[in-house]
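Trainee: got a structure for you, letters missing:
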């Protein structure tokens, strides 16, 4: 059985603002990639780094609709590295809010693959909660949430 997941959340902001909060490195670094930063905007064909060290290969960006990228899966020392696929969808709702759906696929069918998928599911759920708090209330929920935030060591950021 392949390991994959889908999480979603409603953000009470227009789709253009929510989409920008992901593709724009200034915005994304205010609520999600808060330590180590982001090397550039998410544009199709680009490879950017998150947390100062995690490469993100952007495959597709459809303005206000969809973002697709690949990045390294969490692997055990003896495993050959591989990448998972993340797809974010942005749906404008009748009330002016936006439904964000994040799906990640491609883990190996192994104990390590299962562990990685569970950790990333947790991480993406946190990302949506942090995005909601930031865009709706101007609150950065990640500040001080992880020990890495307190120590200044980006290597301890969550493996999502």
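Mentor: It's in. Quick caveat: nothing in here was measured; it's all calculated off a predicted structure. Residues are numbered from 1 along each chain as shown.

Trainee: From here on, just use CA atoms for contacts and neighbour counts.
Mentor: Noted.

Trainee: check contacts around the residue of the chain most remote from its centre.
Mentor: Within the chain, residue 78 marks the point farthest from the mean C-alpha position, 26.1 Å out by Cα atoms, centre = their mean. If you count contacts by Cα atoms under 8 Å, 6 or more residues apart in numbering, residue 78 has none.

Trainee: what about it, which SS state?
Mentor: coil (DSSP: H, G, I helix; E, B strand; the rest coil).

Trainee: now swap in residue 75 and tell me
Mentor: coil.

Trainee: I'd like to know how far it sits from residue 40.
Mentor: 26 Å (Cα to Cα, to the nearest Å).

Trainee: another structure for you, compare them:
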């Protein structure tokens, strides 16, 4: 069975606002894809570029509800080996907030796949924390967070 994980967070904003902060490249670049941004909106059937060099294939976009993406899982030598699948869900809560759920799966069951899955689990958790801070408080938590951002060089892996 391929490796995978699911993370979730409550964002105190309505689903439409949270969804827009993910599909809108200007907003996404304000808290997540901070180095060189996101090249275009998430539209089904397209490929967008995050962080200046990471292709993200957009399989499905259901407004205010669900996004399905695929991207390369990198091998031990840092080259694309196969694709993992990311599913994002946006569920409205009774109090007007949104429960965001992100599941990524498809890594090979080997040492490299395990390591990469842990890195992406960490990255998606950071993404949701950053999304929450950005939408609820107008703060970019990722500004200068990574060493590569401090020296102005792009990250070489998409460990988010």
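Mentor: Sure, I can see it. Just so it is clear, the structure is predicted and the values come from calculations on it, not from any experiment.

Trainee: And the TM-score between these chains?
Mentor: Laid over one another, the chains give 0.96 as their TM-score (TM-score structural alignment, normalised by the length of structure 1), with 160 aligned residues with a Cα RMSD of 1.5 Å.

Trainee: Please give the number of neighbouring residues around residue 36 of structure 1.
Mentor: For residue 36 of structure 1, the neighbour count with other Cα atoms under 10 Å is 19.

Trainee: Helix, strand, or coil at it?
Mentor: Secondary structure state of residue 36 of structure 1, per three-state DSSP, is coil.

Trainee: so who does it touch?
Mentor: Taking Cα under 8 Å, 6+ apart as the contact definition, residue 36 of structure 1 lies against 50, 51, 52, 53, 154.

Trainee: Excluding chain neighbours, what is closest to the fourth one?
Mentor: The reference is to residue 53 of structure 1. residue 36 (7.7 Å; Cα to Cα, 6 or more residues apart in numbering).

Trainee: ok, now the third one?
Mentor: Taking Cα to Cα, 6+ apart, and ignoring the residues beside it in sequence, residue 52 of structure 1 has residue 36 as its nearest neighbour in space, at 4.4 Å.

Trainee: ditto for the second one
Mentor: Of all residues beyond its chain neighbours, the one nearest residue 51 of structure 1 is residue 36 (4.1 Å), with distances taken as Cα to Cα, 6+ apart.

Trainee: all helices of structure 1, in order?
Mentor: Per DSSP state H, structure 1 carries helices over the ranges 15-23, 25-31, 111-137, 147-151.

Trainee: export the ones you listed to a markdown table and tack on mean neighbour count and distance to residue 4 of structure 1?
Mentor: Listed next are those as a markdown table, based on neighbours: other Cα atoms under 10 Å; distance: least, Cα to Cα, whole Å:
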| stretch | mean neighbour count | distance to residue 4 of structure 1 |
| --- | --- | --- |
| helix 15-23 | 19 | 21 |
| helix 25-31 | 21 | 24 |
| helix 111-137 | 18 | 7 |
| helix 147-151 | 13 | 27 |
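
Trainee: out of these, nearest to residue 45 of structure 1?
Mentor: For residue 45 of structure 1, the closest of these is helix 15-23, at 13.3 Å, according to Cα to Cα.

Trainee: mean shift of the closest one relative to structure 2?
Mentor: Its aligned residues in structure 2 lie a mean 0.2 Å from helix 15-23 of structure 1 after superposition (mean Cα distance after the TM-score superposition for structure 1).

Trainee: Check stretch 115-132 of structure 1 too.
Mentor: Comparison of stretch 115-132 of structure 1 with structure 2 after fitting gives an average deviation of 0.3 Å (mean Cα distance after the TM-score superposition for structure 1).
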